[in-house]
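Enquirer: Sequence and predicted structure below; questions after.
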Amino acid sequence: MSKWNDVYFRDNLSDTGNYPTSGALSHSPDIIPYGIMPVENPNQFFIIDNWKKDVGKDLLTSYENYIYLRASNLAGKDQKGRFYLYWAKASLLLYPNFWKDQVIKTQNGQDYYEFSVTKEGKVVSGDNIQGTFIWKPEMITCDHYCLIGRIVTDDHPNPIPEVGNVESFAHFIANNINYAWRNVTVVERDVPTKSVDVDYEEGDLEADIHFLLRCTNVPVGAEVMLTCSTPGTIPALNIQRQKVTNPESQVFGIVCHVPRNWEGKLTYHYFANGVKPTKGFDIQVEPVLVNDVGHHLYKFGKSLEALGIPQEIRGIGPKTGIRLGGHKIKAY
């Protein structure tokens, strides 16, 4: 048995980098499906706090799911490389030709995630430029998917091999610990009653934008949520699922610093939760530019209170806001 000398995925939590690999290969803790909201600090959560735990979750149909890859560096030096992620329907033998063309992309649309890792360090996907991997799986009945992770470095370019028989496949899976597998289940849970996509383009000036979900005549007990998988805003542009408690008017929001020329697809979701919509029902997503008292646009805006911006995101000092647009769901 030999020790791997590069960046590697664990096959299980006790894996220390020895190969040929033995034991089960279908549940790597370093391929981490983690739901429909991104993790705020992936390094803190997946490496510092939970390196010795498998924190993966079921995939949800009808949503883009965030999937993280993490790895250890046994190269004896600082190392750079790329993570790749693929999917396949379940099979007893996952020959590479089953999955080599079924690439899962990152939030910024790349086929891979570029990483750098220190000597003897650990690394996880998920930054504010590339994001991490996202995938919207189709529902699969009485079956599951398999996710396949692949690591490429200059020392181990790790091309996907042509594997034509059982013996060559066995050699491949036993001696390539810069690959990993994980079986995942897709569940149909918390499916929104209605989801609407809307595009946003920032233009050539960066700005702090308040993104609002304005609910009018939405019944108590219904819920709303806003998601955006495009990286680049600080923080990530997501409003967690929120329950309506005021049936007349209620606003939920988040403040994001949006860089110049940023473009993204926002998706806002409505969950009826068995409650029928009332007369005058609508849900609107609104971007609002907020200006401090010294800004030349301050005098043209309305007070944040008048715009219904929640107290917890108004900030300190006098400010006004200018509503930049809106897109709404009406009664369906």
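Expert: Received it, and whenever you're ready, just let me know what you need. Numbering: from 1, shown residues only.
Enquirer: hey, let's count contacts and neighbours off CA atoms from now on
Expert: Noted.
Enquirer: Surely E263 and V198 touch.
Expert: No. If you go by C-alpha atoms under 8 Å, E263 and V198 don't touch, sitting 10.9 Å apart.
Enquirer: Tell me which of the two has more neighbours.
Expert: E263 (17 against 14; other C-alpha atoms under 10 Å).
Enquirer: can you tell me how far the closest residue to that one other than its chain neighbours sits from P287?
Expert: Of all residues not flanking E263 in the chain, E201 sits nearest, at 4.5 Å (C-alpha to C-alpha, 6 or more residues apart in numbering). Per C-alpha to C-alpha, to the nearest Å, E201 is found 11 Å from P287.
Enquirer: More neighbours: these two, which one.
Expert: Taking other C-alpha under 10 Å, E201 and P287 do not tie; P287 has more neighbours (21 against 12).
Enquirer: Return the distance of G81 relative to F115.
Expert: Counting by C-alpha to C-alpha - G81 and F115 are separated by 5 Å.
Enquirer: swap that for Y145, please
Expert: 26 Å.
Enquirer: Which one's more surrounded, these two?
Expert: Y145 (20 against 16).
Enquirer: if I read this right, the more buried one contacts W135, doesn't it?
Expert: No. Contact between Y145 and W135 fails when scored by C-alpha under 8 Å: they sit 12.0 Å apart.
Enquirer: Which neighbours do the two have in common?
Expert: When contacts are counted by C-alpha atoms under 8 Å, 6 or more residues apart in numbering, the set common to Y145 and W135 is empty.
Enquirer: what number of residues lie near I31?
Expert: Considering only other C-alpha under 10 Å, I31 is surrounded by 28 other residues.
Enquirer: For F115, see how far away K80 is.
Expert: Taking C-alpha to C-alpha, one finds K80 at 6 Å from F115.
Enquirer: what does K328 give?
Expert: In terms of C-alpha to C-alpha, K328 sits 39 Å off from F115.
Enquirer: next, the one to line up against it:
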Amino acid sequence: MSTSFAHDAAPALQGTASTYDGLYLRDNLKSQGTLPAVAPFNACPDIIQSITPVADPQKTFGTISSWNTIYPTAPAPGKNYYYVRGLNGSTQDFDGQISLFWAPAQLILFPSIWKNNPLLTASGCEGVTVQAAPGFVGVGADGFVLDTGVQSLPNPNTFYSFIAQNNAAPIPTISSWLEMSQLLTQQLGIGFRNVQTFDPVNGPLLARMGFNIPMSIGESATLQLTISAQGIQAGDTIGLIGDCFTPEMKAILLQPIKTTGTSYVAGIQIDVDPGFNSSVAFQYWNTSGQVPPAGSSLTLSVNYVVPQEKYARALALGVLDSRYAQAAQSEGVGPQQVAPVGQVTFVVTASS
């Protein structure tokens, strides 16, 4: 038996069957399930946190108004309940399961980092049932439990990354940078929520994230780390620093630099090898003295610089992103062909 929206008419979301062929999780609130996906790739609104169990998740999170809402995912101290939903973009009824995973914040969410960290339901299950007719939203029938006393973070300056998976397909094994880009931008059966909120009134932002390259990647790479500011006031300051040198004995460092407008991009370029393990700290200071409005954001993107001999393969996979190439060129890094492999976003919340 298939389920549909509760209370609201479903046809508002019809017409997605020609895009992603299956139950998909959006990469951001504006996603229509089209491929390749459109950035941001890390703001899945279909992972929802609650401090108490929800009696009827389908009725609560399956309405059109809820579908158009992005909920916070940062856990409260103690037990938290997470619900996952998706939209059936196929022409057949969906009756399957969804799982939810977590990891301490990472720049690039390679599956090897999170696949062994599933959240379980209160009854100990790794998956929850989801049913949806074509063009309809389905919500997992039960919540996944995260207890901050059990699934704890390594330090107070990091945050939780969440990954939801439609279990119709197995978790992929990633053996190349282009495969990671394809996972991030085209595999909508997996949804990434790699977002932290902050209130600049409370002081500077310091966010620590893992930067770990699995050996399975099997190839060295040149990466761009770019920070894009939206709505942040001119005169505020951003910076990025790693805790170790790269294999070429280069520092991962973007010296503190002041933004020059409400739409601003800065970045660095580094070389990494398989097995490289580091962490990076991103910092923001409200040095302009003007508090940015709620919803303003800072996004740290990791882009793979595609070697010329791999252009054809990248083009065939549909992972080349000209917008990032243009942004890099404007900062004197390019012109280069790049493919997105990771994103983290820091969003300003309203001051309490």
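Expert: Here it is on my side, so go on. Keep in mind that what you see is a predicted model, and the values were worked out from it rather than measured.
Enquirer: what's the TM between chain one and chain two?
Expert: Remark: TM-score between the superposed chains equals 0.50 [TM-score structural alignment, normalised by the length of structure 1]; 176 aligned residues with a C-alpha RMSD of 2.0 Å.
Enquirer: buried set for stretch 168-175 of structure 1?
Expert: Within stretch 168-175 of structure 1, the residues that count as buried by 16 or more other C-alpha atoms under 10 Å are 169, 172-173, 175.
Enquirer: buried set for whichever helix or strand I257 of structure 2 is part of?
Expert: Using DSSP states H and E, the element containing I257 of structure 2 is strand 253-258. Neighbour counts over strand 253-258 of structure 2 (16+ other C-alpha under 10 Å) mark 253-254, 258 as buried.
Enquirer: Just list what whichever helix or strand comes after that strand packs against, helices and strands only.
Expert: Following strand 253-258 of structure 2 in sequence order, the next helix or strand is strand 263-272 (DSSP H and E). For strand 263-272 of structure 2, the elements it packs on are strand 221-230, strand 253-258, judged by 3 or more C-alpha pairs under 8 Å, 6 or more residues apart in numbering; DSSP states H and E.
Enquirer: at 7 Å instead, please
Expert: With contacts taken as 3 or more C-alpha pairs under 7 Å, 6 or more residues apart in numbering; DSSP states H and E, strand 263-272 of structure 2 sits against strand 221-230.
Enquirer: Touching the strand it packs on from outside, list them.
Expert: Strand 221-230 of structure 2 is contacted by residues 262-273, 296-305 when judged by C-alpha atoms under 7 Å, 6 or more residues apart in numbering.
Enquirer: one more time with 8 Å, if that's ok
Expert: 177, 262-273, 296-305, 328.
Enquirer: Report the angle between that strand and strand 263-272.
Expert: 160 degrees (axes from the mean of the first three to the mean of the last three C-alpha atoms, to 10 degrees).
Enquirer: Which strands or helices does the helix or strand just after strand 221-230 of structure 2 pack on?
Expert: Scanning forward in sequence from strand 221-230 of structure 2 by DSSP H and E, the next helix or strand is strand 237-242. For strand 237-242 of structure 2, the elements it packs on are strand 253-258, strand 277-285, judged by 3+ C-alpha pairs under 8 Å, 6+ apart.
Enquirer: Including distance to I190 of structure 2, could the ones you listed go into CSV?
Expert: Shown next, in CSV, are those (distance: least, C-alpha to C-alpha, whole Å):
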stretch, distance to I190 of structure 2
strand 253-258, 31
strand 277-285, 24
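Enquirer: Among those strands, which comes closest to Q165 of structure 2?
Expert: strand 277-285 (25.6 Å; C-alpha to C-alpha).
Enquirer: Name the residues of the closest one that are buried.
Expert: Applying 16+ other C-alpha under 10 Å to strand 277-285 of structure 2 flags 278-285 as buried.
Enquirer: helices or strands next to that strand in the packing?
Expert: strand 205-212, strand 237-242.
Enquirer: and that strand with strand 221-230, angle?
Expert: 20 degrees.
Enquirer: Now do the next helix-or-strand element following strand 277-285 of structure 2 and strand 221-230, the angle between them.
Expert: Counting by DSSP H and E, the element after strand 277-285 of structure 2 in chain order, helix or strand, is strand 297-305. Relative orientation of strand 297-305 of structure 2 versus strand 221-230 (the same axes, to 10 degrees): 160 degrees.
Enquirer: Show me what strand 297-305 of structure 2 packs onto, helices and strands only.
Expert: Using 3+ C-alpha pairs under 8 Å, 6+ apart, strand 297-305 of structure 2 sits against strand 221-230, strand 338-348.
Enquirer: Of those strands, which stretch is the most buried?
Expert: A comparison of those by mean neighbour count, using mean count of other C-alpha atoms under 10 Å, puts strand 338-348 on top with a mean of 25.
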